[in-house]
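A.B. asks: Mind looking at a prediction? Sequence and model below.
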Amino acid sequence: MTDQSIQFELERGIARITLNRPDKLNSFTESMHGALAEALTQVEASDARVLVLTGRGRGFCAGQDLSERQMAAGAVDLGDTIERFYAPLVRRLRALPMPVVVGVNGVAAGAGANLALAGDIVIAKQSASFIQPFCRLGLLPDTGGTYVLPRLVGQARAMGLALLGDKLGAEQAAQWGLIWQCVADDAFDARLVELAEHFAAAPTKGLAFTKRAMNQSLGHTLDEQLDMERDLMRELGRTEDYAEGVSAFLAKRQPAFKGK
């Protein structure tokens, strides 16, 4: 990968993508979007069983690099930017057949905050914060923000975050259910490794199907969801990991899942 704004690693079933523009709080440029898309292509083609996404430096991601907008001549088509970059990014993360663990190491603002919320398990340093500053620019929360915020924290809190643009600390974000866990700063790196290693040894297909079912439940009736559970469980019942899980349970030993 020639663009160093994204760093990609793959080892022992763990794929790691690190946003790497620390001097700009990892804010997005078009070339950075391209590098991230390339990294996700590598994840999709690999034998990874978990993706860990985090940022380098004191911020996770400050959203769009607005200096790139200033350099553009004439009016900017923000809808085109969503269509080409942010929407495909969210869709790919939600569709990955593995858990996506997001480690919010610092401020997550704008599209950066909503990128974090596209993950499946989101943890944040105690010193981190989440900000929806779109209202200060005459915009609305993109990158899935208007979708996930009311579903995670309810309509009233989502409206407050979106219309006021106030900073939300990681501890309160966890209390509100916006993220999974707020972690002490000095324990953050170890917790991220712990989660990555846990999922790398887990029954990946079952987790992928759980992710799919949870995501699709938001638009399903109960009957539709019950039918989906039936169909997915039927397929999972034929997997090697299910057979191994049952065998390990009966033998009172730790299972050795292969992700198949």
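C.D. replies: Perfect, I can see it now. Numbering: from 1, shown residues only.

A.B. asks: from here on, contacts and neighbour counts on C-alpha atoms
C.D. replies: Fine.

A.B. asks: those helices in the stretch 51-200 of the chain, which residues are they?
C.D. replies: Along the stretch 51-200 of the chain, counting by DSSP state H, counting those that start in this stretch, helices occupy 66-71, 78-81, 87-95, 111-116, 145-153, 155-164, 170-176, 188-200.

A.B. asks: Comparing these, which comes out most buried?
C.D. replies: Comparing the helices of the stretch 51-200 of the chain by mean neighbour count (mean count of other C-alpha atoms under 10 Å), helix 111-116 comes out on top with a mean of 26.

A.B. asks: which other helices and strands contact that one?
C.D. replies: strand 59-61, strand 100-104 (3 or more C-alpha pairs under 8 Å, 6 or more residues apart in numbering; DSSP states H and E).

A.B. asks: contact partners of the last one?
C.D. replies: Around strand 100-104, the neighbours that count as contacts under C-alpha atoms under 8 Å, 6 or more residues apart in numbering are 50-55, 59-60, 93, 116, 119-125, 128, 192, 195-196.

A.B. asks: mind checking how far the host helix or strand of residue 42 is from the chain centre?
C.D. replies: Take DSSP states H and E as the rule and residue 42 turns out to sit in helix 30-45. How far helix 30-45 lies from its chain's middle: 14 Å, per C-alpha atoms, centre = their mean, to the nearest Å.

A.B. asks: and the comparison structure, right after this:
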Amino acid sequence: MTSITSTYDPAARVARITLADPERGNAIHPAMVAELGEAVRTADRAGARVIVLASTGRFFSVGGDLRGMAAADDMAAHLDDLADDLHRVVSDLQRSRAVVVAAVQGVAAGAGFPLAAAADVVLAGRSASFTLGYTKVGLSPDGGTSLLVHTLGLHRTLRLALLGDRLDAEEAYAAGLVARVVDDADLETQTDAVVALLAAGAPDAQATAKRVVRDAAEPAPEARLRAEARGITAQAGGPEGAEGVAAFLAKRAPVFGDGD
């Protein structure tokens, strides 16, 4: 069963990529990431000027598929591969000449948060919220979380990573993550309006603006992403990751050790 749908309008040169696994909260798992990566690459090969990243259902994404992680023969190897593939998607979105627009409704949790933030323009319905939550299950962040420092600042990002706080749509707007907050019922039409504005603009100027601004923020994001992958892989191979994931699935409080 496909977890992604994608369409392309060659006249407008607009690609629309939708996370389409609402029964699982658009959880991020290897098959979804593979489909997402192929959709992004296909859009780039087609010469898309705008890529829209959206979702179906109540949530943008609940984050990583913890059941799939727990069922893996080697959770560390599973997460290493998954993080590398997801980070390639994040890098492709950020390196693309296309302007990437994310339309977020409901929660963007775990890796769903930095995936939405990989867009150049983030639009949010009033129901949207953003949270990390990795440390609650004994894992360290991935998906491009470290790149949030450039948008949210050091200590706000640390607060989100360490305390598991949640940003609602208005807080995300005030923090600079979200470009516009609209009623949920208007999210699709407002996204279409932003896409039309971009599609009517100067493509080379937009692509150059995206590149120079992103390079100023982080000229080598892939190095940061690889460091994140190493971190979550190490956690997944240790006792905290095993306990945190098991506790979450058992719906009990985790019991962590004293650390090093």
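C.D. replies: Great, that's in hand. Remember, it's a predicted structure, so these values are computed and weren't measured experimentally.

A.B. asks: returning to what we had before: with residue 86 of the first structure as the reference, name the closest of the helices and strands packed on helix 111-116 of the first structure.
C.D. replies: Closest to residue 86 of the first structure of these, according to C-alpha to C-alpha: strand 59-61, at 13.3 Å.

A.B. asks: counting contacts, what elements does that closest one pack onto?
C.D. replies: By 3+ C-alpha pairs under 8 Å, 6+ apart, strand 59-61 of the first structure packs against strand 107-109, helix 111-116.

A.B. asks: count of residues packed around residue 36 of the first structure?
C.D. replies: Residues lying near residue 36 of the first structure (other C-alpha atoms under 10 Å) number 24.

A.B. asks: That one contacts residue 4, doesn't it?
C.D. replies: No: contact between residue 36 of the first structure and residue 4 fails when scored by C-alpha atoms under 8 Å: they sit 10.2 Å apart.

A.B. asks: any idea whether residue 231 of the second structure is helix, strand or coil?
C.D. replies: Here residue 231 of the second structure is recorded as helix under DSSP: H, G, I helix; E, B strand; the rest coil.

A.B. asks: same question but for residue 6 of the second structure, I mixed them up
C.D. replies: Secondary structure state of residue 6 of the second structure, per three-state DSSP, is strand.

A.B. asks: how many other residues sit next to it?
C.D. replies: Neighbour tally, residue 6 of the second structure, other C-alpha under 10 Å: 19.

A.B. asks: Need the counterpart of it in the first structure.
C.D. replies: Aligned by TM-score structural alignment, residue 6 of the second structure pairs with residue 8 of the first structure.

A.B. asks: what's near enough to touch that match?
C.D. replies: Per C-alpha under 8 Å, 6+ apart, neighbours of residue 8 of the first structure: 15, 16, 17, 18, 39.

A.B. asks: which residues sit against stretch 193-213 of the first structure?
C.D. replies: Contact with stretch 193-213 of the first structure is made by 12-14, 48-52, 95-99, 101, 120, 225, 228-229, 232, 236, 241, 256-260, as judged by C-alpha under 8 Å, 6+ apart.

A.B. asks: Selecting buried members of these in PyMOL, what would you type?
C.D. replies: Restricted to buried positions by 16 or more other C-alpha atoms under 10 Å, the PyMOL selection for the contacts of stretch 193-213 of the first structure reads:
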select buried, resi 13+14+48+49+50+51+52+95+96+97+98+99+101+120+225+228+236+241+257+259
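
A.B. asks: Residue 229 of the first structure matches what in the second structure?
C.D. replies: Using TM-score structural alignment, residue 229 of the first structure lacks an equivalent in the second structure.

A.B. asks: which ones are touching the residue most central in space within the first structure?
C.D. replies: For the first structure, the residue lying nearest the average C-alpha position, counting by C-alpha atoms, centre = their mean, turns out to be residue 119 (2.0 Å). Residue 119 of the first structure is in contact with 93, 94, 99, 100, 101, 102, counting by C-alpha under 8 Å, 6+ apart.

A.B. asks: again with residue 78 of the second structure
C.D. replies: Per C-alpha under 8 Å, 6+ apart, neighbours of residue 78 of the second structure: 69, 72.

A.B. asks: what's the answer for residue 13 of the first structure, then?
C.D. replies: 47, 48, 49, 50, 200.

A.B. asks: Look up the closest residue to the first one, ignoring the ones flanking it.
C.D. replies: Nearest-residue entry for residue 47 of the first structure: residue 13, 6.3 Å, with adjacent residues in sequence omitted and distances by C-alpha to C-alpha, 6 or more residues apart in numbering.

A.B. asks: Make sure residue 205 of the second structure is indeed in a helix.
C.D. replies: Yes: judged by three-state DSSP, residue 205 of the second structure forms part of a helix.

A.B. asks: before we move on, back to that, how about the contacts of residue 119 of the first structure, which pair is most distant?
C.D. replies: 94 and 102 (12.4 Å).

A.B. asks: okay, and the common contacts of those two?
C.D. replies: By C-alpha under 8 Å, 6+ apart, the residues touching both residue 94 of the first structure and residue 102 are 119, 120.

A.B. asks: Residue 132 of the second structure is in contact with residue 111, isn't it?
C.D. replies: Yes: assessed by C-alpha under 8 Å, residue 132 of the second structure is found in contact with residue 111 at 7.3 Å.

A.B. asks: now for the helices of the stretch 51-200 of the first structure, which one comes closest to residue 251 of the first structure?
C.D. replies: Closest to residue 251 of the first structure of the helices of the stretch 51-200 of the first structure is helix 188-200 (C-alpha to C-alpha; 21.2 Å).
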